[in-house]
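A.B. asks: The following block contains a protein sequence and its predicted model.
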Amino acid sequence: MTLPAPSAIPALAEADLARFGEFVYRRTGLRFAPGQRGMVERRVAERMREAGTATFAEYFARLRADLDREVEHLINALTVNETYFLREEYQLRCLTASLMGLVTARKRPGDAVRIWSMPCATGEEPYSIAIWLLEHWPEVDRYEVEIVGSDIDTAALAAAARGSYGERALMRLTPDLVGRYFAPEAAARPGPRSAPRWRIIEELRRSVRFSPCNLMDRAAMAAEGRFDVVFCRNVLIYFDDASRRVAADHLYDALAPGGFVCLGHTESMSRISPLFRVCRLADVIVYQRPEQDDG
């Protein structure tokens, strides 16, 4: 079979685009904005070439059958994983100044404290949480702190587990922090244009567990157990109202009674679900599962 050259692959017909959008929506809860059409068509064209399919109809049939993990590869291609260390630092300050004290007030020394970064992209957020706790929470050694990073993008999770980052990801870190928690990596292809990279030290890599999980999948969410704090930042803005309500229910179930969820600064749980209690802590708003409930 001879596949068309990249430039020869036609734009998706309106009906095909609509069918594709509904397929992705049912799997992920994500809706594509009209301005994202070009990105969607490029990613579909890339996957068609990789899958060896000549037409969209052939590729879509392969997607629906999903005999070779093509849905996983497609989702990996469509998700955006732009992030960096210490992003939205004000929430990390709140974590150690307020949330950890509230969480451990109902625990004993040695008890587990569970924190979930969901979605975690390529790992910058869960590793940032680990670094921040080590640097700013004196009680860190009194409890069994478990940090889990989850994402729907398995390629991003593989990168997170490796823990290798370039300059942009580290731009908010001081040289002192980089020196303590990262080791420089030798360039894969040494040369004047090789970009420097640093890898998280092994001890810190071992402190974070990564697992694939879809925010819209109740069973997958429940399999991770309950958490004291969940960071779910800057993802609900990509959902429609129905998907947001489903996600909110799943996040509620993922919290231990009295636990907290942290959203992105443009997101508000108050407009999505009545289940959570709004907590205003200094310059941060977080959302709490009430301690007294029947869940």
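C.D. replies: The structure has been received and is ready for your questions.
A.B. asks: only C-alpha atoms for contact and neighbour calcs from this point on.
C.D. replies: Fine.
A.B. asks: Can you list the residue ranges for strands in the stretch 101-250 of the chain?
C.D. replies: Assigned strands in the stretch 101-250 of the chain, in chain order: 112-117, 144-151, 164-166, 182-185, 197-200, 208-212, 227-231 (criterion: DSSP state E, counting those that start in this stretch).
A.B. asks: mind listing what's buried in the third one?
C.D. replies: Neighbour-count burial for strand 164-166, counted by 16 or more other C-alpha atoms under 10 Å, picks out Ser164, Tyr165.
A.B. asks: Also the second one?
C.D. replies: By neighbour count, and taking 16+ other C-alpha under 10 Å as the criterion, the buried residues in strand 144-151 are Val145, Ile147, Val148, Gly149, Ser150, Asp151.
A.B. asks: quick check: angle from it to strand 208-212?
C.D. replies: For strand 144-151 against strand 208-212, the angle by axes from the mean of the first three to the mean of the last three C-alpha atoms, to 10 degrees is 30 degrees.
A.B. asks: take the one below as the second:
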Amino acid sequence: MIRAAGGLSDVDFGRFTDYFYRHTGIHFTPAKRYFVDKRIDNCVRNSRYDTFPHWFAALRTSGKPDMLQELINQLTVNETYFLREDYQFDALLSAVLPRILAARGDPARMAGPVKILSLPCSTGEEPYSIALRLLEEWDQIDRVDVEIHGADIDSAVLAKAAHASYGVRALHRVPTDWLTRHFVPVGGGSYQVDQSIRDAITLHQMNICDTAAMRAFRDFDVIFCRNVLIYFDELSSRRAAENLYSALRPGGYLFLGHSESMSRISPIFTPTRLPEGIVYQRPAGAT
């Protein structure tokens, strides 16, 4: 039984983490006990159930997807800000996009837009950062159609991404003149991304480990999937890598977080060394 200051028993923790792993691919070790206990406690307190066993039984048998979604929202980490690890955005503009255009030919005759996916996109800082860098610094933006998509497993952060209002901490790296051009003050020191940019970002709810659902994502030229694979075990990481591979066009590029390496997960991507660091590519001739 879960209590305000007690937490889960070892048996209950094991049962719960197995369940959560099967539904999300995220594995919590005993080192995360305090984090998990607190958030499950929140879920139980917010429900009509008075104990963990009653709540957990309902979660597994009630057929109510909102219970699982609340749990996912509680247990996923969403620490981000604008222009984070921006050396990879430098690589996107200086090397990756020029290579994509060279491979696809004259922009005026290209079949379809350049497609970029941010997964997980959290509260939206990453896809909006990509849009800002393109608008401010890419000299081809007026000639090339670009689609930017964001996806996340957490419905609550997607709602925040759609609203796109941010405070000082999230915006601390955004240049003042960009803030003036692309944001609207909304009070309390917060700013909202301009409507035209919000309308250009398509948001989706998606679990990167759900192979069947990920089939809806295809033909992306670039995917940013940063700082999420570190939360997966070997099996989930491999499944996620295969889903990302399928979502890319042949020749498409994958950016991982600075502490992540695809070479430790799967051999299906080709590592490409750029001045700014490593990017992973689906081989151009792959089918």
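C.D. replies: Received it, and whenever you're ready, just let me know what you need. Model, not experiment: these values are computed from the prediction.
A.B. asks: Switch the strands of the stretch 101-250 of structure 1 over to a markdown table; also include distance to Leu263 of structure 1.
C.D. replies: Putting those into a markdown table (distance: least, C-alpha to C-alpha, whole Å) gives the following:
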| stretch | distance to Leu263 of structure 1 |
| --- | --- |
| strand 112-117 | 11 |
| strand 144-151 | 15 |
| strand 164-166 | 24 |
| strand 182-185 | 28 |
| strand 197-200 | 26 |
| strand 208-212 | 20 |
| strand 227-231 | 6 |
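A.B. asks: for the ones you listed, which one sits closest to Phe20 of structure 1?
C.D. replies: Phe20 of structure 1 sits nearest to strand 144-151 of all those, at 21.5 Å, using C-alpha to C-alpha.
A.B. asks: contacting residues around the closest one?
C.D. replies: Strand 144-151 of structure 1 is contacted by residues 110-121, 123, 126, 130, 157, 207-214 when judged by C-alpha atoms under 8 Å, 6 or more residues apart in numbering.
A.B. asks: Just the buried subset of those residues, written out for ChimeraX, thanks.
C.D. replies: In ChimeraX syntax, the buried subset of the contacts of strand 144-151 of structure 1 is picked out as below (16+ other C-alpha under 10 Å):
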select :112,113,114,115,116,117,118,119,120,121,123,126,130,157,208,210,211,212,213,214
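A.B. asks: Next one: the aligned residue in structure 1 for Ser259 of structure 2 from Ile285 of structure 1, what distance?
C.D. replies: When structure 1 is aligned by TM-score structural alignment, Ser259 of structure 2 is paired with Thr266. Thr266 of structure 1 sits at a distance of 11 Å from Ile285 of structure 1 (criterion: C-alpha to C-alpha, to the nearest Å).
A.B. asks: neighbour count winner among the two?
C.D. replies: Ranked by neighbour count (other C-alpha atoms under 10 Å), Thr266 of structure 1 and Ile285 place Ile285 first, with 19 against 9.
A.B. asks: The more buried one pairs with which position in structure 2?
C.D. replies: Per TM-score structural alignment, Ile285 of structure 1 is aligned with Ile278.
A.B. asks: so its match sits in a strand?
C.D. replies: Yes: assigned with DSSP: H, G, I helix; E, B strand; the rest coil, Ile278 of structure 2 falls within a strand.
A.B. asks: In terms of helices and strands, where is the residue lying closest to it once chain neighbours are set aside?
C.D. replies: Distances taken as C-alpha to C-alpha, 6 or more residues apart in numbering put Thr272 closest to Ile278 of structure 2, at 5.7 Å, once the chain neighbours are dropped. Taking DSSP states H and E as the definition, Thr272 of structure 2 sits inside strand 270-274.
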